[in-house]
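*Asks:* quick one, fold the following:
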Amino acid sequence: MALMLGSGLSNQTGASIAALAFPVLGPAGVVAVRQWVAAIVLGAVGRPRLRHFTAAQWRPVLGLALVFAAMNLSLYAAIERVGLGLAVTLEFLGPLTVALAGSRRRIDLACALAAAGAVVVLTRPTPSTDYPGIGLALLAAVCWGCYILLNRTVGARLPGLEGSAAAAAVSGALYLPVGAWVLWRHPPTAAALGCALAAGVLSSAVPFLCDLLALRRVPAHFFGVFMSVNPVFAALVGLVVLGQHLDTAAWLATGVIVAANAIALTTARGPATGGGSRIRARSA
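*Replies:* Below you'll find the model as predicted:
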């Protein structure tokens, strides 16, 4: 339990620290640094044998790398506009949709309707509603759903963590020109660069290691259910670190989405609906 709690809090704390670097590096610059950290960490652990990959193995790996890159950029851009709590809550619609897709059970229909109602509450028109930010968070949700599905394919075609490590390496390479351009146009201060590096460690290295250790002690299914509380962690960390406040309705809507995600995973039939893939997605 302590490892899973540490993983979630580290991930969201890393995202909040990343936001502190946005005024200097912007979301793209911070994501570039995070991708490089993820590539180093996963490369050291997974040790992918890239020369031995076949074309059938490379195709999903490349797709995974592109989705990974787009997911983190859209999420960080959303955090800059709408705040950590709201962005992460909307992003969780991705795995929830994957968990509910194709189901005809009444409990899953109820979860889908409850989540849809919560989204309506979260995105309700107000004078300060940032629709581009909401759109970016929903794009991150789509990317997360695609990441889970692609990770299944990669896991089936490549042993261990080789596929995820290769995807992280490709994603990090894609961000080399982006990061170089951002750092050249906006020379980073020591504080901003430190925040970006800390975000990479806290949102990539620490959760990844905690997840590996936790999965040796608890079933992946239980882990996936526990990770459903991440939107609550995000809202709390956003409040404490960034001073971002959610109103009562937003807190209730967040709770509904967390509950819908947990119920969908708890009552799922057959193979896990992406719990293991989700772990890799949020740790990478």
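
*Asks:* CA only for contacts and neighbour counts going forward, please
*Replies:* Will do.

*Asks:* any idea where the helices of the protein begin and end?
*Replies:* Ranges of helices in the chain, per DSSP state H, are 2-46, 55-82, 84-91, 93-100, 106-122, 131-157, 162-185, 190-200, 206-215, 220-226, 230-242, 248-266, 275-283.

*Asks:* give the buried residues for the shortest one.
*Replies:* By that I understand helix 220-226. Buried residues in helix 220-226, defined by neighbour count with 16 or more other CA atoms under 10 Å: Ala220, His221, Phe223, Gly224, Val225, Phe226.

*Asks:* likewise the fourth one?
*Replies:* Buried residues in helix 93-100, counted by 16+ other CA under 10 Å: Leu93, Gly94, Pro95, Leu96, Thr97, Val98, Ala99, Leu100.

*Asks:* for Leu139, grab the count of nearby residues.
*Replies:* Close neighbours of Leu139, defined as other CA atoms under 10 Å, add up to 21.

*Asks:* equivalent analysis for Ser103, please.
*Replies:* Ser103 has 13 nearby residues by other CA under 10 Å.

*Asks:* quick one: the buried residues of helix 93-100 as CSV, columns for distance to Glu80 too.
*Replies:* Listed next are the buried residues of helix 93-100 as CSV, based on distance: CA to CA, whole Å:
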residue, distance to Glu80
Leu93, 19
Gly94, 20
Pro95, 22
Leu96, 24
Thr97, 25
Val98, 26
Ala99, 28
Leu100, 29
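
*Asks:* structure for this one too, so we can compare:
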Amino acid sequence: MKPGPAGAPPSALLPVAALVAGMVSIQAGASLAKSLFPLVGATGVTALRVGFSALILAAIWRPWRRSATLRDIGAIALYGAALGAMNLLFYLSLRTIPLGIAVAVEFVGPLGLAIAASRRAADFAFIGLAVLGLGLLLPLDGGTALDPAGIALALAAGLCWALYILFGQRAARIDGGLAVSLGMSVAALVTLPFGLVQAGQALLSPAVLALGLAVAVLSSALPYSLEMFALGRLDRQVFSVLMSLEPAVAALCALTLLGERLTALQWLAIGCVVTASAGIAGRSRRHAA
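*Replies:* Presented below is the predicted three-dimensional model:
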């Protein structure tokens, strides 16, 4: 690889572009999923996304060709249950609150996990900034209120995201391919009953199935592939800080695809969460050793 005129490799922006494209893909998939709510409901969309993702990952990793102990299966089952609950709660929150705000609130899960492992005073300043952002989303002024149930569901999804990270770290030590494919299958088993109860035979409509497959590809298969490409070529700090932009990307995708407009105060709240996440990510990398 030859350096460009300024001394930087000409392909240095390629992994960054891949990561941003992955974030856009995930949030475009979430926007498409939200547009399907009138047809099969939030739980129906969750079942379609997770179910198709499980089929895609099973075809890629072929978990039936791999061996695992009963203890391994237990660890993967916890990982998959957290993954399924995270998706289900997140989509339920989207029924009543905008996508960008739901993603920002959900980010509290991994952010809190990072803080729990930290003992540095500066990190608590970042968590304070995140709390400020969440506070700006609360209807404290008696104005236009966000749905409290939607916020609570997004917070619960964030808690499941933190559990997903903890259980995922354990499961990945067993076998990454086995863990992700079986874990997604467990997630499908968790979400499918809810989808069937709400949507019933509507889930089997050819048009709904086609859109559900598109949601799965946009929200799982494509972005995960792009993220893996970027992760192998970017410094972990750069990767983590860029991933912190996801709430803002979600808000922009929702504005473009769903027409969800946020107030200036809500944009400020998202900015607080993004800044806090980026700050924690940067400091965590510098002190990792």
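
*Asks:* so which of the helices of structure 1 is the most packed in?
*Replies:* helix 84-91 (a mean of 28; mean count of other CA atoms under 10 Å).

*Asks:* helices or strands next to that helix in the packing?
*Replies:* In terms of contacts (3 or more CA pairs under 8 Å, 6 or more residues apart in numbering; DSSP states H and E), helix 84-91 of structure 1 is packed against helix 55-82, helix 131-157, helix 230-242, helix 248-266.

*Asks:* so which of those is nearest Pro27 of structure 1?
*Replies:* helix 55-82 (5.5 Å; CA to CA).

*Asks:* CSV please, covering the helices and strands packed on helix 84-91 of structure 1 and showing distance to Val170 of structure 1.
*Replies:* Shown next, in CSV, are these (distance: least, CA to CA, whole Å):
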stretch, distance to Val170 of structure 1
helix 55-82, 6
helix 131-157, 14
helix 230-242, 27
helix 248-266, 31
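
*Asks:* Ile107 of structure 1: which of those helices is closest?
*Replies:* Evaluated over those, closeness to Ile107 of structure 1 peaks at helix 248-266, with 7.8 Å, by CA to CA.

*Asks:* contacts for the closest one, please.
*Replies:* For helix 248-266 of structure 1, the external contacting residues (CA atoms under 8 Å, 6 or more residues apart in numbering) are 86, 89, 92-93, 95-96, 99-100, 107-108, 111-112, 114-115, 118-119, 121-122, 221-222, 224-226, 228-229, 231-232, 272-273.

*Asks:* between the helices and strands packed on helix 84-91 of structure 1, which one is nearest to Thr13 of structure 1?
*Replies:* Comparing those under CA to CA, the one sitting nearest is helix 230-242, at 6.2 Å.

*Asks:* leaving out sequence neighbours, find the closest residue to the counterpart of Pro63 of structure 2 in structure 1.
*Replies:* Applying TM-score structural alignment, one finds that Pro63 of structure 2 aligns to Pro48 in structure 1. Nearest residue to Pro48 of structure 1, sequence neighbours excluded (CA to CA, 6 or more residues apart in numbering): Glu162, at 4.4 Å.

*Asks:* trace the one you found over to structure 2, please.
*Replies:* That one, Glu162 of structure 1, aligns with Leu178 by TM-score structural alignment.

*Asks:* pretty sure its match contacts Arg66?
*Replies:* Yes. Using CA atoms under 8 Å, Leu178 of structure 2 is in contact with Arg66, at 7.0 Å.

*Asks:* mutual contacts of these two, please.
*Replies:* Counting by CA under 8 Å, 6+ apart, nothing touches both Leu178 of structure 2 and Arg66.

*Asks:* what residue of structure 1 matches up with Pro98 of structure 2?
*Replies:* Looks like Pro98 of structure 2 aligns to Gly83 there (TM-score structural alignment).

*Asks:* can you tell me the closest non-neighbouring residue to its match?
*Replies:* Nearest residue to Gly83 of structure 1 in three dimensions, chain neighbours excluded: Gln244, at 6.5 Å (CA to CA, 6+ apart).

*Asks:* kindly report the same for Leu78 of structure 2.
*Replies:* What sits nearest to Leu78 of structure 2 in space, not counting adjacent residues and going by CA to CA, 6+ apart, is Phe167, at 6.4 Å.

*Asks:* please pull up the equivalent of the one you found in structure 1.
*Replies:* Aligned partner of Phe167 of structure 2 by TM-score structural alignment: Leu150.

*Asks:* what of Ala145 of structure 2?
*Replies:* Ala145 of structure 2 maps onto Ser128 in structure 1, by TM-score structural alignment.

*Asks:* its match and Val82 of structure 1, how far apart?
*Replies:* From Ser128 of structure 1 across to Val82 of structure 1, the span is 10 Å (CA to CA, to the nearest Å).
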